[in-house]
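> Structure for this input, please:
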Amino acid sequence: MNWKKKVMKVAPLAVCGIVGSLLFTSGASAHGYIDNGRSSLCKQGLNTGCGPIQYEPQSVEGPGNFPLLGPSDGQIAGAGSFPHLDVQTATRWHKVNMTGGTNTFSWTFTAAHRTKEWKYYITKKGWDPNKPLTRSDLEFISRVDGGDKQPPLKVAHPINLPTDRTGYHIVLGVWEIADTGMAFYQVVDVNLGNNTLVGNTQTPSLLTNILSPNSTHFTW
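Below is the predicted model:
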């Protein structure tokens, strides 16, 4: 009889523990990364000395509601949890070639989750690539609505990058989760170029070297 009473006292605590564990697991189940982001290139070996993120590029998770909240300045790339990713110099990281205009940013989700939105930022003209990344270095460029739905395991976003800057820039993608207050942070190190016409653009005023009076072929 006494044994049964003890079981009755312990059981509610056990149930609470199980429920709490399930809730925690549900809240922490989302994971994802940008395919050519800094953490992904750590896994691929193009970035080295990355610390544990090389084994789990999908885990760069921190507080959401960026930029009002989120990781502290200087810890944005690592979301406050992976300091190896926060090291910032002009030559530290492998760069992805992109041009101004539309570029595709592809996400891989190892565990998708209800999504509020994706937001994209890029470093401003004149930012210092040899200093830790801060909010003041970034400007907003695009938002993709998540619709409070769970995305497929692969998502591609066409994002327009500015055409008024070239060279090394960082694109920051933030995946805001709908129901946990958390977000995933992905920086992409970009060697940004622009498709500009090089050379003499003056319009010729005279036709020259016409082959014959009756010819329909001519050259400028």
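
> switch to C-alpha atoms for all contacts and neighbour counts from now on
OK.

> Setting aside sequence neighbours, what's the nearest residue to residue 44?
Distances taken as CA to CA, 6 or more residues apart in numbering place residue 54 nearest to residue 44, at 7.9 Å, with adjacent residues excluded.

> meant to ask about residue 122, not that
Closest to residue 122 by CA to CA, 6+ apart is residue 171, at 4.4 Å.

> Can you classify that neighbour by secondary structure?
The local conformation at residue 171, judged by DSSP: H, G, I helix; E, B strand; the rest coil, is strand.

> Would you agree it is in contact with residue 119?
No - the pair residue 171 and residue 119 does not pass the contact test of CA atoms under 8 Å, sitting 10.4 Å apart.

> Who has more neighbours out of those two?
residue 171 (21 against 18; other CA atoms under 10 Å).

> tally of neighbours for residue 26?
Residue 26 has 12 nearby residues by other CA under 10 Å.

> now residue 53
Residue 53 is flanked by 22 other residues according to other CA under 10 Å.

> which residues touch it?
39, 42-43, 59-60, 82 (CA atoms under 8 Å, 6 or more residues apart in numbering).

> How about the secondary structure of it?
helix.

> chain center to the longest helix along the chain: distance?
Criterion DSSP state H: the longest helix present in the chain is helix 2-27. Mean C-alpha position of helix 2-27 versus that of the full chain (CA atoms, centre = their mean, to the nearest Å) differs by 40 Å.

> State the next helix or strand along the chain beyond that helix.
Toward the C-terminus, helix 2-27 is succeeded by strand 31-34 as the next helix or strand (DSSP states H and E).

> Can you give the contact residues for that next one?
39-40, 57-61, 105-112, 173, 184, 186, 188.

> Any buried residues in the helix or strand that comes right after it, and which?
Downstream of strand 31-34, the next assigned helix or strand under DSSP H and E is helix 38-44. Using 16 or more other CA atoms under 10 Å as the test for burial, helix 38-44 gives 38-43.

> Packing partners of helix 38-44?
strand 31-34, strand 182-193 (3 or more CA pairs under 8 Å, 6 or more residues apart in numbering; DSSP states H and E).

> Which one of these lies nearest to residue 12?
Checking the helices and strands packed on helix 38-44 against residue 12 by CA to CA gives strand 182-193 as the closest, at 29.8 Å.

> One more, so I can put them side by side:
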Amino acid sequence: MRTVTRTVGRIAAAGLAPLAVAAYAAAPAAAHGSMTDPVSRVAACYAEGPESPRSAACKAAVAAGGAQAFYDWNAVNIANAAGNHRALIPNGQLCSAGNDKYRGLDLARADWPASALTSGPHTFRYKGTAPHKGTFELYVTKDGYDPTKPLKWSDLEPEPFAKVTDPGMRGGDYVFSGTVPKKSGRHLIYSIWQRSDSPEAFYTCSDVVFGKDTGSGKPGSKPSSTANAGGATASAKPSNGPVAKPPTDEQISEGASKSTVEHGGHGDNDPNTNGSTADSPLASPSSATAATATGGGLAQTGGDGSAPMIAIAGAATLAVGSAVLFAVARRRATTGHRGR
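Next up is the predicted model:
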């Protein structure tokens, strides 16, 4: 018996670590979503087509960071944010959340595709490719915002104008309401989605226009020139600028095969996060939480390291089991040989 035990130990020590590492590496990265009303920069450029975008701003963004960032449109995140957004994201990198992969989203331009927005009540939509429990906070830029300058934290109003926890889902979108402050001209809506089941958080920049597009957050101001990715200066025409459109379900489905992040789940066989587009009614935070507990479209799992750890545990079990079988078979063979 001691021989079996020693053999198990040696085989497990030699074989378990590589299997565990392989299992961890095989765990797919997860994708989670982006704002679609008003449309985020990354979603708008993905909708135009990462290989051949139509608008000058999206062309410049692809030139700056490559097309892959836009196939991965739903993964602008920080894995260990834990609410420390301002400490982790430098000024000038809010739209990329400090991720170099998405640096094209930080280009300071007045001609990003934009959505028309009015002050007052508005229904917001956030495409959730992998649902989670958490809180959404929406900020708008201050009066006088200049889109031709790098976006700083101080450019945002100090408090979110909309905040909601565990909103319900419809058609694969989180849907929630908020009251938009009175603004004029071109502005930006900044969203933070902080998960409550993980320290992970997601970020979006949505360009919006209140009334006439003046090129800035100042009524009646003249459009500014903008620098493209190559450093050349181009004349922005925000009054006739492109309208931001969200990607269609067909575009999302077609582009998933070119994405480097998982669409619709986490590889953990959790029906609540793997490809689930089940709708849940609009609800208050309390009823939304109740819906979550009964599988109403929100999930408490995924992206927090649990899936890789489960994979490692599975690999460990397989390794130990194989070692035991091998040792027992060898012991029996040795015993039989001696008997002869």
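
> After superposition, what is the TM-score?
With the length set by TM-score structural alignment, normalised by the length of the first structure, the two chains reach a TM-score of 0.73; 186 aligned residues with a CA RMSD of 2.8 Å.

> who are the neighbours in contact with the counterpart of the residue nearest to residue 44 of the first structure in the second structure?
In the second structure, residue 54 of the first structure lines up with residue 70, judged by TM-score structural alignment. Shown in contact with residue 70 of the second structure (CA under 8 Å, 6+ apart): 42-43, 45-46, 50, 62.

> Please list which of the residues you listed are also found as contacts in the first structure.
Under the criterion both residues aligned by TM-score structural alignment, their matches' CA atoms under 8 Å, these that remain in contact after alignment to the first structure are 42-43, 45-46, 62.

> from those, which single one is nearest residue 85 of the second structure?
residue 42 (19.2 Å).

> re the thing from before, mind picking the two most distant members of the contacts of residue 70 of the second structure?
43 and 62 (12.8 Å).

> Leaving out the residues flanking it, which one is nearest to the residue nearest the centre of the second structure?
By CA atoms, centre = their mean, the second structure has its centre lying nearest to residue 75, at 2.9 Å. Excluding the flanking residues, the one nearest residue 75 of the second structure by CA to CA, 6+ apart is residue 31, at 5.0 Å.

> My guess is the one you found contacts residue 131. True?
No - judged on CA under 8 Å, residue 31 of the second structure makes no contact with residue 131 at a distance of 9.7 Å.

> Pick out whichever of the two has more residues nearby.
Using other CA under 10 Å as the criterion, residue 31 of the second structure and residue 131 rank with residue 131 on top: 31 against 26.

> Just tell me what the more buried one corresponds to in the first structure.
Using TM-score structural alignment, residue 131 of the second structure sits opposite residue 112 in the first structure.

> Could you find the closest non-adjacent residue to that match?
In space, residue 112 of the first structure is closest to residue 30, 5.3 Å off (CA to CA, 6+ apart).

> Measure how buried residue 72 of the first structure is and give me the count.
16.

> whoops, residue 235 of the second structure was the one
13.

> so how far is residue 57 of the second structure from it?
The gap separating residue 235 of the second structure from residue 57 of the second structure is 12 Å, by CA to CA, to the nearest Å.

> still on that earlier bit, what does the residue nearest to residue 122 of the first structure correspond to in the second structure?
Correspondence of residue 171 of the first structure to the second structure, assessed by TM-score structural alignment: residue 189.

> now residue 89 of the first structure
Using TM-score structural alignment, residue 89 of the first structure lines up with residue 109 in the second structure.

> SS state for that match?
Looking at residue 109 of the second structure with three-state DSSP, the answer is coil.

> Could you give the number of residues near the nearest residue to it once chain neighbours are set aside?
Setting aside the residues directly before and after it, residue 109 of the second structure is nearest to residue 148 in space (CA to CA, 6+ apart), at 4.6 Å. Residue 148 of the second structure has 19 neighbours, counted by other CA under 10 Å.

> Next: residue 2 of the first structure.
Residue 2 of the first structure is flanked by 7 other residues according to other CA under 10 Å.

> do the one 4 residues further on as well
Other residues near residue 6 of the first structure number 10, with proximity taken as other CA under 10 Å.

> wait, what's in contact with it?
Counting by CA under 8 Å, 6+ apart, residue 6 of the first structure has no contacts.

> how close does it get to residue 13 of the first structure?
Note on residue 6 of the first structure: its distance to residue 13 of the first structure, by CA to CA, is 12 Å.

> separation between the equivalent of residue 8 of the first structure over in the second structure and residue 291 of the second structure?
Aligned by TM-score structural alignment, residue 8 of the first structure pairs with residue 12 of the second structure. Distance, residue 12 of the second structure to residue 291 of the second structure, using CA to CA: 43 Å.

> Could you do residue 321 of the second structure as well?
Counting by CA to CA, the gap from residue 321 of the second structure to residue 291 of the second structure is 40 Å.

> what does the helix or strand containing residue 288 of the second structure correspond to over in the first structure?
Using DSSP H and E, residue 288 of the second structure maps to helix 285-293. Counting by TM-score structural alignment, helix 285-293 of the second structure falls onto no part of the first structure.

> Which neighbouring elements make contact with that helix?
On a contact count with 3+ CA pairs under 8 Å, 6+ apart, helix 285-293 of the second structure meets no helix or strand.

> What residues sit buried inside that helix?
Buried residues in helix 285-293 of the second structure (16+ other CA under 10 Å): 288-289, 291-292.

> Check stretch 24-39 of the first structure too.
For stretch 24-39 of the first structure, using 16+ other CA under 10 Å, the buried residues are 30-39.
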